[in-house]
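# Got a predicted structure here, sequence first:
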Amino acid sequence: MSPQDFERLVAGVTAQISTRPLDHAMDAWLNATWPEGSPTFDALAGACRTGVAEGWLCNREAGGLRYGRIFKALPATHGFSVDVVSMKDIAGPHHMHPNGEIDLIMPLTEGATFDGRPAGWCVYGPGSAHRPTVANGSALVLYILPQGAIEFTPGS
């Protein structure tokens, strides 16, 4: 797995979501289409684990988080940016999603959750905000952001 292979893998997902609204229906569709254990979920999770192990994902660290934006919003990824964050029993900085956010939750510890949700997909609609929190162990989270838009709350 290389960053270029990872881009192609993510592009296969973003091609199918680029025209859909980021809402509860997308959340349900993603979890039904690519649930934990499906070939797409497993390929993305494996690629993320490999990328972290090889150092081209999560290559920055601050405040107990390992993170990194692997792709800016690109035509190849249908206008979505891609970040991967490694978290363990921590709440990250509060931020807002002007255009929404799509997350793939990949527990590294059995039972680990992201914002109270187990392995799978989580969609936040445009204008939503949260303090991303991993509890009950470690997880990788793949963040897909339309146009790369994210606004961190001052002082968070």
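Yes, it's here.

# only C-alpha atoms for contact and neighbour calcs from this point on.
Will do.

# is it true that residue 152 touches residue 92?
No. Assessed by C-alpha atoms under 8 Å, residue 152 is found out of contact with residue 92, at 10.5 Å.

# Look at these two and report which has more neighbours.
Ranked by neighbour count (other C-alpha atoms under 10 Å), residue 152 and residue 92 place residue 92 first, with 18 against 14.

# now the strands: where do they sit in the protein?
60-62, 65-71, 80-91, 95-97, 101-107, 113-114, 120-124, 128-130, 133-146, 151-152 (DSSP state E).

# Nearest to residue 2, out of those?
Across the strands of the chain, residue 2 has its closest neighbour in strand 65-71 (11.4 Å, C-alpha to C-alpha).

# I'd like the distance from that closest one to the chain centre, please.
10 Å (C-alpha atoms, centre = their mean, to the nearest Å).

# next up, a second structure to put side by side with the first:
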Amino acid sequence: MSPNEFQQLIAGVTARLAGRPLDGALAAWLNREYGAGSAAYQALASACRAGVEDGWLCNREAGGIKYGRIFKALPETHGFSVDVVDMQNIAGPHHVHPNGEIDLIMPLTEGATFDGHPAGWCVYQPGSAHRPTVANGQALVLYLLPGGAIEFSKTGA
């Protein structure tokens, strides 16, 4: 798996997301179409694991979190930026999603959760905020940000 092949894989998903409202209905649809038991989920999870192993994903580290933005918001990714993080029993920095956030949760430890969500997808609406937290083990989380928009809080809220 190369970064270019990864971009093509992601583009297959983002093409179907472009222009849709980021809400609970989208999360339900993603979990039906690309849920943890699906071939598409397995392909994305395998690609992320391979990218981490090959060193082109999660190639930075701070505060016990490995992370990296592999793609800025591009026409090829239908206006979504793509980040992947590797977290283990830790809360990340508080931030706001001006345009929303779509997350693919890929536990590396059975039972690991992201913000209380198991393997699969969660969607944060525009203007939402959180302190991303992986509990019960280790997980990779793929973030899709419309327009690449994210605002880290200065206070750490």
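Cool, the structure landed. Just so we're clear, the structure is a prediction, and the values are computed from it rather than from any experiment.

# which one of the strands of structure 1 has the most crowded surroundings?
strand 113-114 (a mean of 27; mean count of other C-alpha atoms under 10 Å).

# That one packs against which elements?
On a contact count with 3 or more C-alpha pairs under 8 Å, 6 or more residues apart in numbering; DSSP states H and E, strand 113-114 of structure 1 meets strand 101-107, strand 133-146.

# Hmm, residue 72 of structure 2 is touching residue 82, no?
Yes. Between residue 72 of structure 2 and residue 82 a contact is recorded at 6.6 Å, counting by C-alpha under 8 Å.

# overlap in contacts of these two?
With contacts defined as C-alpha atoms under 8 Å, 6 or more residues apart in numbering, the residues shared by residue 72 of structure 2 and residue 82 are residue 148.

# returning to what we had before: columns distance to residue 14 of structure 1 on top of the strands of structure 1, output as CSV?
Shown next, in CSV, are the strands of structure 1 (distance: least, C-alpha to C-alpha, whole Å):
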stretch, distance to residue 14 of structure 1
strand 60-62, 25
strand 65-71, 13
strand 80-91, 7
strand 95-97, 17
strand 101-107, 10
strand 113-114, 21
strand 120-124, 13
strand 128-130, 20
strand 133-146, 9
strand 151-152, 22
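
# and of the ones you listed, who's closest to residue 24 of structure 1?
strand 120-124 (6.9 Å).

# Measure the mean distance from that closest one to structure 2 post-superposition.
In the superposition against structure 2, strand 120-124 of structure 1 averages 0.2 Å from its aligned positions (mean C-alpha distance after the TM-score superposition for structure 1).

# And for that strand, what's in contact with it?
Contact with strand 120-124 of structure 1 is made by 22-24, 26-27, 30-31, 35-36, 41, 97, 100-106, as judged by C-alpha under 8 Å, 6+ apart.

# Next, the angle strand 101-107 makes with it.
For strand 120-124 of structure 1 against strand 101-107, the angle by axes from the mean of the first three to the mean of the last three C-alpha atoms, to 10 degrees is 150 degrees.
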